[in-house]
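**Student:** The sequence isn't on hand, but the structure is:
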């Protein structure tokens, strides 16, 4: 085996075991030995992107395109990088080029949907959003049945939450109109949401992933938006269980100003290193006096500082978290499931958003198009949480001043 092919083998072996660092090293050696290889440049770009090195990744995708101007997949990957950096217009242009070269590109169509949704083109964006179900990593339906087309029928429908907990809470707004069109609705969802959603939707059969289920039709939960249209802000559609609220009353009742905090999302999320801001970033907010600070951070890697009350060992599911949130005057969190819980409950929530955040928050603005009680505090530069936290501190000072004036 030649030296070149040896490094190629090492690169693919590293990729197979999800060792992106070693894959990047190996592909870099391949590009050094064969600088005219567009494939090597493209694969090095993918490895660097997975390591959170977007600018180096983008340069390698550009190099691949320069070597092979007809290369569609490098344009798709470059568009994804640009979208992730908040360069939505540039992302759209390069993804459109990719789709002209390869109209059948599933990843290209999926990336195009994210661009359109971020720009607020709901009709076209949601149409292309369905291509997510064709991706290799897409979750498979839990039941063998035809896909529901949204039309009324008297039979049974299985709705399944195919993405994260936050997505499930966000798109739970569509469950009532779906149920009104069918005879029976079964929801397959994350175990952490079972208790809360059984209280919110007592007429539904709600089961955790992996449960045996039979139904005459099925539909992914996130596909309901395309069937019913985008509602925009709604009245509260998630409520805490009164029994759980009563159970927390001895600990949380009172007139003192209470702020709940989280600082980290699910570490398994591919963007978590960028969307989570870390406990130390909250220092400007925790410096305020006269506030009762409460940690809502589950699975924390370390304990919060002494001025923060920590009940998280009792937050065993979202039914408990919702009960605690019902007592709070404000919640401050990254873009996590907690943000969607607060929005669905119509509780005041300030969300720190990474640069190039998720499509549902748009490109700019402080208001959420989905949740009227939510304020958005956006990063202005990659990895810099100083500005959004400083803006939160100013907003908190103003909020406390208004409270004292009442």
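**Tutor:** Thanks, I have it. Because the structure is predicted, anything quoted here is derived from the model rather than measured.
**Student:** Only C-alpha atoms from now on, for both contacts and neighbour counts.
**Tutor:** OK.
**Student:** Quick check: the closest residue to residue 7 other than its chain neighbours vs residue 3, distance?
**Tutor:** Spatially, and ignoring its direct neighbours in sequence, residue 7 is nearest to residue 26 (5.4 Å; Cα to Cα, 6 or more residues apart in numbering). For residue 26, the distance to residue 3 equals 11 Å [Cα to Cα, to the nearest Å].
**Student:** if we can go back for a sec, can you tell me which residues contact the residue nearest to residue 7?
**Tutor:** Residue 26 makes contact with 7-8, 10-11 under the criterion Cα atoms under 8 Å, 6 or more residues apart in numbering.
**Student:** Secondary structure class of it, three-state.
**Tutor:** Recorded secondary structure, residue 26: helix (DSSP: H, G, I helix; E, B strand; the rest coil).
**Student:** what's the spacing between it and residue 33?
**Tutor:** Between residue 26 and residue 33 the distance, using Cα to Cα, works out to 11 Å.
**Student:** How about residue 84?
**Tutor:** To residue 33, residue 84 is 31 Å away according to Cα to Cα.
**Student:** the more surrounded of these two?
**Tutor:** Each of residue 84 and residue 33 had its neighbours counted (other Cα atoms under 10 Å), and the higher figure belongs to residue 84 (19 against 13).
**Student:** neighbouring contacts of the longest helix seen in the chain?
**Tutor:** Counting residues, the longest helix in the chain under DSSP state H turns out to be helix 386-405. Contact with helix 386-405 is made by 281-282, 284-285, 350, 352, 377-380, as judged by Cα under 8 Å, 6+ apart.
**Student:** same question, stretch 150-161
**Tutor:** Outside stretch 150-161, the residues within contact range by Cα under 8 Å, 6+ apart are 141-143, 148, 167-168, 178, 181-190, 213-222, 224, 227-228.
**Student:** Mind checking which of the residues you listed are buried?
**Tutor:** Burial by neighbour count, 16 or more other Cα atoms under 10 Å: within those this picks out 141-143, 148, 167-168, 178, 181-182, 184-190, 215-222, 224, 227.
**Student:** any idea how far residue 285 is from residue 353?
**Tutor:** Note on residue 285: its distance to residue 353, by Cα to Cα, is 16 Å.
**Student:** more neighbours, these two?
**Tutor:** residue 353 (24 against 18).
**Student:** burial count for the residue nearest to that one when sequence neighbours are not counted?
**Tutor:** Spatially, and ignoring its direct neighbours in sequence, residue 353 is nearest to residue 378 (4.7 Å; Cα to Cα, 6+ apart). Residue 378 is surrounded by 24 other residues when neighbours are defined as other Cα under 10 Å.
**Student:** hey, where'd the helices end up in the stretch 251-400 of the chain?
**Tutor:** 272-275, 283-286, 318-325, 337-345, 386-405 (DSSP state H, counting those that start in this stretch).
**Student:** ok, and here's another one to check against it:
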């Protein structure tokens, strides 16, 4: 853990976000930014002089681009509204699987993709993850709901509205392609035990939000009566709809955790043997999400 992340854990929020800017020099972060800009026929070198560092953006256009994973995009999207309050035009490049959800939640942004070119001159650019630093965020912001899930879904019947059992959503494994996947993940029997303990014996129906469950996990679904939602989860609008219909979500540190908390569903986040500033908490209550609690497992 670097100094900036430690500062964010310790409550020195402004210092932490300032130090977090050092990540922009990392080769993998710089390469990702280059790929984003090239998709618009531009290069990072051309755009570097336009990087926003807190100047007054009123009546100007700022291009905000994604960085790192889906969970970070969901977490840091909370800072789009205070940016908009500075009376600027926000041109947002969202990841494909988040685009429709963000369009419904942050309608004040204009959305960019290679087939939807911008119609205004860009004065500034910023990574989404740089917004809190240059907005001068100085304290934890315990957000309630700030992302709007779709109310309707063509496969809504996958959840039985006639069943009065409590609905509990589960996600236990991180993206296998990420460096921290192993340290974040637990197994299905463990999360089922956690879920039953959390529900305290109440009659519950379990729903899996795990993408690409293994054959062994599917066998356990049948044994434990877990409903598999993966076939209906094509993008995060789908995921948000079904998460919004849960009474509780129990999940490891993944995009599902951030999304469930961001739409206001009561969420329990299970952290393995690692501290994580995004899930900083006081006696188990998240400092960043009003509807999230955190447990070490």
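**Tutor:** Yep, that arrived. Here the structure is a predicted model, which means the values were calculated and not measured.
**Student:** before we move on, the earlier item: quick check: the gap between the residue nearest to residue 7 of the first structure and residue 194 of the first structure.
**Tutor:** From residue 26 of the first structure over to residue 194 of the first structure (counting by Cα to Cα), the distance is 45 Å.
**Student:** again, but for residue 228 of the first structure
**Tutor:** Residue 228 of the first structure sits 24 Å away from residue 194 of the first structure when distances are taken as Cα to Cα.
**Student:** can you tell me which of the contacts of stretch 150-161 of the first structure are in strands?
**Tutor:** With strands taken from DSSP state E, the overlap with those comprises 184-189, 217-220.
**Student:** With distance to residue 258 of the first structure as new columns, can the residues you listed be given to me in JSON lines?
**Tutor:** As requested, those are arranged in JSON lines below (distance: Cα to Cα, whole Å):
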{"residue": "184", "distance to residue 258 of the first structure": "41"}
{"residue": "185", "distance to residue 258 of the first structure": "38"}
{"residue": "186", "distance to residue 258 of the first structure": "37"}
{"residue": "187", "distance to residue 258 of the first structure": "34"}
{"residue": "188", "distance to residue 258 of the first structure": "34"}
{"residue": "189", "distance to residue 258 of the first structure": "31"}
{"residue": "217", "distance to residue 258 of the first structure": "45"}
{"residue": "218", "distance to residue 258 of the first structure": "42"}
{"residue": "219", "distance to residue 258 of the first structure": "40"}
{"residue": "220", "distance to residue 258 of the first structure": "37"}
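**Student:** which one in the first structure is aligned with residue 177 of the second structure?
**Tutor:** Matched to the first structure by TM-score structural alignment, residue 177 of the second structure sits across from residue 268.
**Student:** That match: neighbouring residues, count only.
**Tutor:** 8.
**Student:** Then residue 232 of the second structure?
**Tutor:** Here the count is done by other Cα under 10 Å, and residue 232 of the second structure has 17 residues near it.
**Student:** Enumerate every residue touching it.
**Tutor:** Contacts for residue 232 of the second structure were tallied using Cα under 8 Å, 6+ apart; they are 155, 238.
**Student:** go with 10 Å
**Tutor:** The contact partners of residue 232 of the second structure, by Cα atoms under 10 Å, 6 or more residues apart in numbering, come to 153-156, 158, 209, 211, 238-239, 242.
**Student:** What subset of those is buried?
**Tutor:** 209, 211, 238-239, 242.
**Student:** Which two among the residues you listed are spaced furthest apart?
**Tutor:** Every pair in these was compared (Cα to Cα); the two farthest apart turn out to be 211 and 242, at 13.7 Å.
**Student:** In JSON lines, list the contacts of residue 26 of the first structure along with neighbour count.
**Tutor:** As requested, the contacts of residue 26 of the first structure are arranged in JSON lines below (neighbours: other Cα atoms under 10 Å):
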{"residue": "7", "neighbour count": "21"}
{"residue": "8", "neighbour count": "20"}
{"residue": "10", "neighbour count": "16"}
{"residue": "11", "neighbour count": "27"}
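**Student:** Strands along the first structure, start to end?
**Tutor:** Using DSSP E, the strands assigned to the first structure run over residues 156-160, 184-189, 205-208, 217-220, 258-261, 292-295, 308-310, 330-334, 349-353, 374-378.
**Student:** Take those strands and write them to a markdown table, including distance to residue 240 of the first structure.
**Tutor:** Supplementary listing: the strands of the first structure in a markdown table, determined by distance: least, Cα to Cα, whole Å:
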| stretch | distance to residue 240 of the first structure |
| --- | --- |
| strand 156-160 | 22 |
| strand 184-189 | 18 |
| strand 205-208 | 17 |
| strand 217-220 | 25 |
| strand 258-261 | 16 |
| strand 292-295 | 18 |
| strand 308-310 | 20 |
| strand 330-334 | 15 |
| strand 349-353 | 16 |
| strand 374-378 | 18 |
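**Student:** Pull the number of nearby residues for residue 15 of the second structure.
**Tutor:** Here the neighbour count serves as a burial measure; for residue 15 of the second structure (other Cα under 10 Å) it reads 18.
**Student:** ditto for residue 302 of the first structure
**Tutor:** Neighbours of residue 302 of the first structure under the rule other Cα under 10 Å: 7.
**Student:** just checking, it touches residue 263?
**Tutor:** No. Taking contact to mean Cα atoms under 10 Å, the distance of 11.3 Å between residue 302 of the first structure and residue 263 leaves them out of contact.
**Student:** so what sits against both of those two?
**Tutor:** With contacts taken as Cα under 10 Å, 6+ apart, the residues that reach both residue 302 of the first structure and residue 263 are residue 279.
**Student:** picking that back up, give me whichever of the helices of the stretch 251-400 of the first structure is most buried.
**Tutor:** Ranked by mean neighbour count under mean count of other Cα atoms under 10 Å, those are led by helix 337-345, which reaches a mean of 25.
**Student:** mean shift between that helix and the second structure?
**Tutor:** Superposing on the second structure and averaging over aligned pairs (mean Cα distance after the TM-score superposition for the first structure), helix 337-345 of the first structure comes out at 0.7 Å.
**Student:** what does that helix correspond to over in the second structure?
**Tutor:** Alignment of helix 337-345 of the first structure against the second structure: residues 255-263, by TM-score structural alignment.
**Student:** can you check stretch 160-175 of the first structure too?
**Tutor:** Stretch 160-175 of the first structure maps onto residues 65-80 of the second structure, going by TM-score structural alignment.
**Student:** what about the matching stretch, start to end distance?
**Tutor:** Counting by Cα to Cα, the length from the leading to the trailing residue of stretch 65-80 of the second structure is 12 Å.
**Student:** what sits in contact with each of residue 26 and residue 33 of the first structure?
**Tutor:** When contacts are counted by Cα under 10 Å, 6+ apart, the set common to residue 26 of the first structure and residue 33 consists of 4, 7.
**Student:** ok, and the closest non-adjacent residue to residue 215 of the first structure?
**Tutor:** residue 156 (5.1 Å).
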